[in-house]
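K.L.:
Mind folding the following:
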Amino acid sequence: MKPLVVLLVSAVGTLLVTHFISGRWDYLIAGNIAMAIMLLFTALGHFIYWKGMIMMVPGFIPAKKQMVFLAGIFEILFAIGLCIPSSRRLTADLLILFFLLVLPANVNAAQKGIDYKDASFEGRGTNYLWLRIPMQLFFIAWVAYFGLILVQPE
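P.N.:
Sure thing, here's the model as predicted:
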């Protein structure tokens, strides 16, 4: 839920700042900067809560610790890529794929009741998926709209 709040607050804040600076409502810039801020926020979790994040990774995935850190690095790279107009389309495509690939970790965490912050099995459980899956789909739709649909072909 926190990433969604970060995304929405960042979008409104960025939209207001860009309007104040340029005098126009630049939804493309605001939408991509907001997603970049959210990605930096979530990437930080991969480095702070890495023990709990490792617990989230499904059993069939090898090198769990490396995967957690790699996911955090990818989120930082995606944040940068969304802010560079020439790389925005490719970044959006890869970010959508990334969001789909990490969804099993969220499902696994919910099924096992993992609390990634405490690295414990005292998390929210499967009811959390009623929020998490739609939120993940919202993130995908956001990236598709601001990273693919609003971007003008070069």
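K.L.:
Going by C-alpha atoms from here, please, whenever you check contacts or count neighbours.
P.N.:
OK.
K.L.:
what helices or strands is the helix or strand containing Val12 leaning on?
P.N.:
Using DSSP states H and E, Val12 sits within helix 2-22. Applying 3 or more C-alpha pairs under 8 Å, 6 or more residues apart in numbering; DSSP states H and E, we find helix 2-22 packed against helix 27-48.
K.L.:
Give the next helix or strand downstream of the helix it packs on.
P.N.:
Next along from helix 27-48, by DSSP H and E: helix 50-56.
K.L.:
Show me what that next one is packed up against.
P.N.:
Partner elements for helix 50-56 (3+ C-alpha pairs under 8 Å, 6+ apart): helix 64-82, helix 88-112.
K.L.:
Please provide the structure for the following sequence as well, for comparison with the first:
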Amino acid sequence: MITPLIVLTILFVPTLIAAAMALRTTAQGVINLGGVVGYAAAFAFFSVGHFVITDEMVAMLPEFFPARRPLIYATGLIEAGLALALLPKRSRAYAGLGCIAVLILFFPGNIYTAINSVGPGWHQWGPVYLLVRTPLQVLLIIWGYWFAVRGGGLSGLPRSLAAH
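P.N.:
As a prediction, this is how the structure comes out:
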């Protein structure tokens, strides 16, 4: 189960580097930028999986899904697009909301794969996998909200979302 450790490293290393840099500068938002860079790198990492281990990703979808392979490629492109959209401050909050939506919408697929022990190696641990994946999923959602949505400039969001 090395992938969750890779994801945590991808998230925390840029954030910790930014925190160290923040000690030496008066610039505002350095730590937040590190968190965003880590989040964007994580989504880029997720995206790459769709193109590198495509067959395993296809196995994560139930048989009744039509065009499973094109769907895997399309979701990989969505994740890559979100990773890129996190970087400019102008689109960051929207991209953060998109990342959170993807994490929520794709999570049933992780439940399916864990219950059926299909997909990439760590999913084959069965339901035990969810003991690792669920907290990681929650962390990714909180991370996205904290650094991208909340820290990404909420002025462009609808009033109901900006009130938080």
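K.L.:
List the contacts of the helix holding Val12 of structure 1.
P.N.:
Here helix 2-22 of structure 1 makes contact (C-alpha atoms under 8 Å, 6 or more residues apart in numbering) with 24-27, 29-31, 33-35, 37-38, 41-42, 135.
K.L.:
Recalculate using a threshold of 7 Å.
P.N.:
For helix 2-22 of structure 1, the surrounding residues in contact (C-alpha atoms under 7 Å, 6 or more residues apart in numbering) are Trp25, Asp26, Tyr27, Ala30, Gly31, Ala34, Met35, Met38, Thr42.
K.L.:
and the angle for it with helix 27-48?
P.N.:
140 degrees (axes from the mean of the first three to the mean of the last three C-alpha atoms, to 10 degrees).
K.L.:
so how far is helix 2-22 of structure 1 off the chain centroid?
P.N.:
16 Å (C-alpha atoms, centre = their mean, to the nearest Å).
K.L.:
List the buried residues in it.
P.N.:
For helix 2-22 of structure 1, the neighbour count (16 or more other C-alpha atoms under 10 Å) marks Pro3, Val6, Leu7, Leu8, Ser10, Ala11, Thr14, Leu15, Leu16, Thr18 as buried.
K.L.:
What of stretch 46-61 of structure 2?
P.N.:
For stretch 46-61 of structure 2, using 16+ other C-alpha under 10 Å, the buried residues are Phe46, Ser47, Val48, Gly49, His50, Thr54, Glu56, Met57, Val58, Ala59, Met60, Leu61.
K.L.:
Tell me the one among these nearest to Leu84 of structure 2.
P.N.:
Ser47 (11.2 Å; C-alpha to C-alpha).
K.L.:
Map that closest one across to structure 1 for me.
P.N.:
Aligned counterpart of Ser47 of structure 2 in structure 1: Ala43 (TM-score structural alignment).
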